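K.L.:
what follows is a predicted structure for the sequence shown.
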Amino acid sequence: MAANEETWLSTRGSTRPRHSRLSRLLPAALDPKRSFRLRLAGLLLLSATVAFYGLGSYGIINGNESLYVESAREMLRSGNFAIPTLDGLPYLEKPPLFVWLIAAASSIFGTSELAARSTTALATMALVISTSAFAKRLGIGATGVGAGLILLTSLGIDIMSRVAMPDLLLTALFGAACCSFLLAVRHRSVASIRGCAAILGAATMVKGPLTIALFVMIAGAYFWRQSSRRRDILAVVRDPWAALLLLTPMALWLVAIDLRQPGAAWYFIVNEQVLRFLGLRQPHDYYSGSVFYYFPRLFLFFFPWVGVLVFGWLVSRKQPDSSKEEARRFLWLCVWIPFSFFSLSSAKANYYVVLCLPAMALLAADYLPTLLRDSNRGILTLSVATPVLLLIGLWTFRLLALSSGRARHLFPNQDGTVPLTIASLSIIALITVSLLQFGWRRAAVLCLGALIIPLSLEFDHIIARAEPLMSARTLAMYVRTRFPGAPVLLFQDFESFGALPVYLGHEVPVIDSQSADLYFGKRLHPHHVMLLTEDQALASGPRTLIVVMNDRERAFTATRIERHVTRVTTIGRATLYQIVR
């Protein structure tokens, strides 16, 4: 057993081997391969528990999540697996791999929240296990599973694993591709570079060729920084089979969609992959922000391990280890290149930086054995305390903003769970620091990971309370109970209430569509049956129900429809009207 592994396993930081009575009775338990497999099995069980816990306890969230789930439902109904549709119209914002997976899960388990989100849960498990496996092969960390455990207990992974969105699948594939590339270069391995290419080719089917662009930037920077590896890099990237594995999936899909809809491939590549990040995409339905937009988000997404990463890096600068320098340099490139690209991009979303987390987890796991040394006890204490203090500081700042009127409460009635969460974080942090002072470092590190528990419970609590505001499930159940079989229409906005067709089980026509996500389909089929004028809506009949979002009320009152409807109820951010004439 290596000395650094003994340090990790020892409860008091001693580097002297500790053979328990059980270990003497079961000597096979000390076998490194078997020991790693047992730890990996335990981590798999833990990740499954975390990833699947409570997935079906709240409705499909309007917006991004509902778009993927509804697209999968329509794909199963229509049998069109080449071009995804949304409300019956072509929808080409992303390649269809994630939608295919949701459709596959729904065909097996039926349309439900759990089935839809199971794809993300399985991607989370794959991400955690693959990160641990690559950590073992790269010689990162002491136990091999530390990187996976760090990743599993990071706030960003915990949040993103609870919604049906493709970003964790992309993160798992992209992280595996980067690690496979590093292994291919180290060993001049044809199998590894072909595996890298195949995985990266699959990643392009999640979010498009931008994935290849990010990878090329990382590989190019590595080629420039690591001059001793240039011949190895050139040797592996010349493999023609790797190029074929990389390019074939996206090429086949682009040909398929262009045969079905001429011009679709050009639209997808130019509008969705290039103009989006230049701020020129039409429609302009994405966030923008300064170059510092992602700094606080990266801190929050990697909580509570960000202190280990930062202070571990500082210690490594003073206590360099030449044997680890190459891998660390490559992993830092895997963090800073995506981070810089998205920071400079004109299109921003909170969750984009989740792509950086696997490399950050590997780095934190690599720095952790150094921080566990006796000489670095004080620095490790700072690594634990600093993120918690910063989070408490952010909460205090928000309290001041609320008291001064510069911010609003999420809910009109506060139930006191946020102060309870902050108190829980403070207690766990104090216990962690106390364990460090008594020399129980292994327990302290595990306790640090436990900081995610109160945050995860608070997130679930907020989502449950906010469901009427964030999901169409409540209103859809009301409609199906009170007005069975009645036609339902949406006014102007589709994506803000995108979960409604999921729960009604059919597409919902939109009156005077202003929807950004239906833009492409509307341009191709301006007179589609799902796109109604005011006259067509009035001609639907007196039992027809119309759903109007709060921010569309002013526009609705200016229409002729408003004179022929009566208000039924308001649920969350939507009001339900019924045509009475």
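P.N.:
Done, it's in.

K.L.:
please make it C-alpha for all contacts and neighbour counts, starting now.
P.N.:
Fine.

K.L.:
pretty sure Leu200 is touching Ala213, no?
P.N.:
No - Leu200 is beyond contact range of Ala213, at 10.8 Å (criterion: C-alpha atoms under 8 Å).

K.L.:
more neighbours: these two, which one.
P.N.:
Leu200 (27 against 11; other C-alpha atoms under 10 Å).

K.L.:
please list all residues in contact with the more buried one.
P.N.:
Each residue near Leu200 by C-alpha atoms under 8 Å, 6 or more residues apart in numbering is listed here: 173-174, 177, 211-212, 246.

K.L.:
please apply the same query to Val502.
P.N.:
66, 69-70, 73.

K.L.:
for the strand or helix carrying it, buried residues please.
P.N.:
Using DSSP states H and E, Val502 sits in helix 500-504. Buried residues in helix 500-504, counted by 16 or more other C-alpha atoms under 10 Å: 500-504.

K.L.:
next SSE after that helix?
P.N.:
Counting by DSSP H and E, the next helix or strand C-terminal to helix 500-504 is strand 510-511.

K.L.:
so what touches that following strand?
P.N.:
The list of residues contacting strand 510-511 from outside it, by C-alpha under 8 Å, 6+ apart, reads 489-494, 530-534, 537.

K.L.:
if we go to 10 Å?
P.N.:
87, 488-494, 518, 529-537, 546-547 (C-alpha atoms under 10 Å, 6 or more residues apart in numbering).

K.L.:
now, which of these lie within helices?
P.N.:
In this view, these that belong to helices under DSSP state H are 534-537.

K.L.:
now list the buried members of those.
P.N.:
Ala537.

K.L.:
comparison target, given below:
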Amino acid sequence: MVGAGLGWRQPMNVDEERFLGVALEMLQNGSWFIPHRAGEIYADKPPLFMWAVALFVQLTHWPTVALYLPALLAGAVTTACLYDLGRRLWGRRVGVIAALLFLATYQSYSILRTGQIDGFLALWTVLGIYGLCRHLLLGPAWHWYYLACAAMGFGIISKGVGFLPALMLIPYAYAVRKGWKGVVPMPGKAAAWWLGLLVALAAIAVWLGPLLVIVWHGSADSLAYIQEILFKQTAGRYASAWEHREPFWYFFAQVIPKYWLPIFLWLPWLVPAWRKQLLKHDGRVLVLLGWVVLVLLFFSLSSGKRKLYIFPAVPALVLLVAPLIPWLLRRWFSRRPRGRTVFAVLTVLWLGAWCARGFIEPHKEGINPHETIMGEVARLTGNADLVLVSWREGHWLFARQPIVHFGFHGNQSLEQSALWLRSHPQAHALVPARNLARCYDPQKARRVGETSRAEWFLVGADADNQQCQPSAPDKVYTFAWRHPLP
């Protein structure tokens, strides 16, 4: 279901274009510890996901397939872990239900089919959950605890929130203190617990150790990178987000009702059942439910929110719901035998619809408009340098010729493009329509295509209206793919 249509899909949003481009640029320039985007340092995310994509590119020689393989791997591992945990905690039947319910949850489908970090992060999250559950609920099993700590370390260098499984220790500590059943007390093991932190730090050091050496011997740019990635893009972004700002209740009102289907529809029966289990001091339910609540609270407290942020909570939620499914079926259908048949048919149709959608979507989406635009630009200009203005990642990923830019977030890129064309009259510039007339004569511009954000025009030095007289740019970045995407 997750892999349906693999090979037909191509990068269609800015995240997928960005991460595939960064991975391909790593392979081209060999800068593995400091990622780049069109020659400029890319400091928004740690590099582990891009490493994984680059590895699959090397193995498959098919970039548009390699982009989706990390999430496909994560989906397979998550499904297997949920089956095994359900089997060990409640029985084989519950394990099967947990695996199927995870695949049937809409957010699983929507995240794991994309070429984004959150799908790959699910791999480390579920390994953290699995290892901690084997230790806290089925242990003691210190080797599983250390595996969970290592997974959290690798999760952190995939995305800063990779530490989230550690929050499971909070409800576990409460359950042990209050003597709840279903949890394993481990008194007098402080050194063994703290060793887990060292294991997590060792995993983080796989990237951070070489990075610090590079920064120590490197340039001011590498120092700026480490300051950006370790502070602004983690704690700073959480405390005061500058994009995707949403109210506290965003996940509860706009995400969960849709993306946690079908589980959301069952909450009127699930919530009272969980309450009864908690009144019976079931530590398994407390640890898992407590962790889901803490994850929701953690992301709700940040001003920046996206629907995919709460996906890490889904595996634990599935483990909470799966043991109650047989009870729900008996409650709903004990006097309506045909109801079970209807439920089974609806389940097959639900899963089948997602599988079919995987083949339909690529045909419905068509060709990435950036690929079309860059192909047309290459046809019109040959191999001439192309200056990018207010560009998106798709322009860089699908570029067929050398490109020039003044920083992805450059505020004066339009004015500086005019200055560049004056000294490089053989070059051209790709400019969005909304800014065109400020520096160029629209009558001398050629329309080359449209994306969801803008209409794009190609201009040469002859289109310069001489109205823009900027100072020389602080930095000029040049980049060219050795092997452009076909």
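P.N.:
Alright, I've got the coordinates. For clarity, every value in this text was computed on a predicted model and none was experimentally measured.

K.L.:
circling back to that earlier point, give the PyMOL command for selecting the buried subset of the contacts of strand 510-511 of structure 1.
P.N.:
Buried residues within those, by 16+ other C-alpha under 10 Å, are selected in PyMOL with:
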select buried, resi 87+488+489+490+491+492+493+494+518+530+531+532+537+546+547
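
K.L.:
to which residue of structure 2 is Leu168 of structure 1 aligned?
P.N.:
Matched by TM-score structural alignment, Leu168 of structure 1 corresponds to Gly119 in structure 2.

K.L.:
wasn't its match part of a helix?
P.N.:
Yes - Gly119 of structure 2 forms part of a helix when assessed by DSSP: H, G, I helix; E, B strand; the rest coil.

K.L.:
check which helix or strand covers Lys343 of structure 1.
P.N.:
Not Lys; residue 343 of structure 1 is Ser. With elements taken from DSSP H and E, the one containing Ser343 of structure 1 is helix 322-344.

K.L.:
quick check: next helix or strand after that helix?
P.N.:
Following helix 322-344 of structure 1 in sequence, per DSSP H and E, is helix 357-371.

K.L.:
tell me which other helices or strands the helix or strand just after that following helix touches.
P.N.:
Using DSSP H and E, the helix or strand that follows helix 357-371 of structure 1 in sequence is helix 377-404. Applying 3 or more C-alpha pairs under 10 Å, 6 or more residues apart in numbering; DSSP states H and E, one finds that helix 377-404 of structure 1 contacts helix 294-301, helix 306-318, helix 357-371, helix 417-437, helix 441-449.

K.L.:
give the buried residues for helix 377-404 of structure 1.
P.N.:
Buried residues in helix 377-404 of structure 1, counted by 16+ other C-alpha under 10 Å: 377, 379-381, 383-388, 391-392, 398-399.

K.L.:
same deal with stretch 441-460 of structure 1?
P.N.:
441-445, 447-456, 458, 460.

K.L.:
among the buried residues of helix 500-504 of structure 1, which one lies nearest to Ala51 of structure 1?
P.N.:
Val502 (22.7 Å; C-alpha to C-alpha).

K.L.:
which position in structure 2 pairs with that closest one?
P.N.:
Match for Val502 of structure 1 (TM-score structural alignment): Leu397.

K.L.:
which stretches of structure 1 form strands?
P.N.:
85-86, 89-90, 488-491, 510-511, 531-532, 545-549, 565-571, 574-579 (DSSP state E).

K.L.:
for Thr370 of structure 1, find the nearest of these.
P.N.:
Of the strands of structure 1, nearest to Thr370 of structure 1 by C-alpha to C-alpha is strand 85-86, at 51.3 Å.

K.L.:
mean deviation, that closest one versus structure 2?
P.N.:
Once fitted to structure 2, strand 85-86 of structure 1 is off its aligned match by 0.9 Å on average (mean C-alpha distance after the TM-score superposition for structure 1).

K.L.:
give me the helices and strands touching that strand, please.
P.N.:
helix 64-78.

K.L.:
which part of structure 2 matches the helix it packs on?
P.N.:
Aligned using TM-score structural alignment, helix 64-78 of structure 1 spans residues 15-29 in structure 2.

K.L.:
now the matching stretch: buried residues?
P.N.:
So, applying 16+ other C-alpha under 10 Å, buried residues of stretch 15-29 of structure 2: 15-27.

K.L.:
could these be laid out in a markdown table, adding distance to Gly86 of structure 2?
P.N.:
What follows is the buried residues of stretch 15-29 of structure 2, written out as a markdown table (distance: C-alpha to C-alpha, whole Å):
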| residue | distance to Gly86 of structure 2 |
| --- | --- |
| Asp15 | 34 |
| Glu16 | 33 |
| Glu17 | 37 |
| Arg18 | 37 |
| Phe19 | 34 |
| Leu20 | 35 |
| Gly21 | 39 |
| Val22 | 38 |
| Ala23 | 36 |
| Leu24 | 39 |
| Glu25 | 41 |
| Met26 | 40 |
| Leu27 | 40 |
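
K.L.:
fine by me, thanks again.
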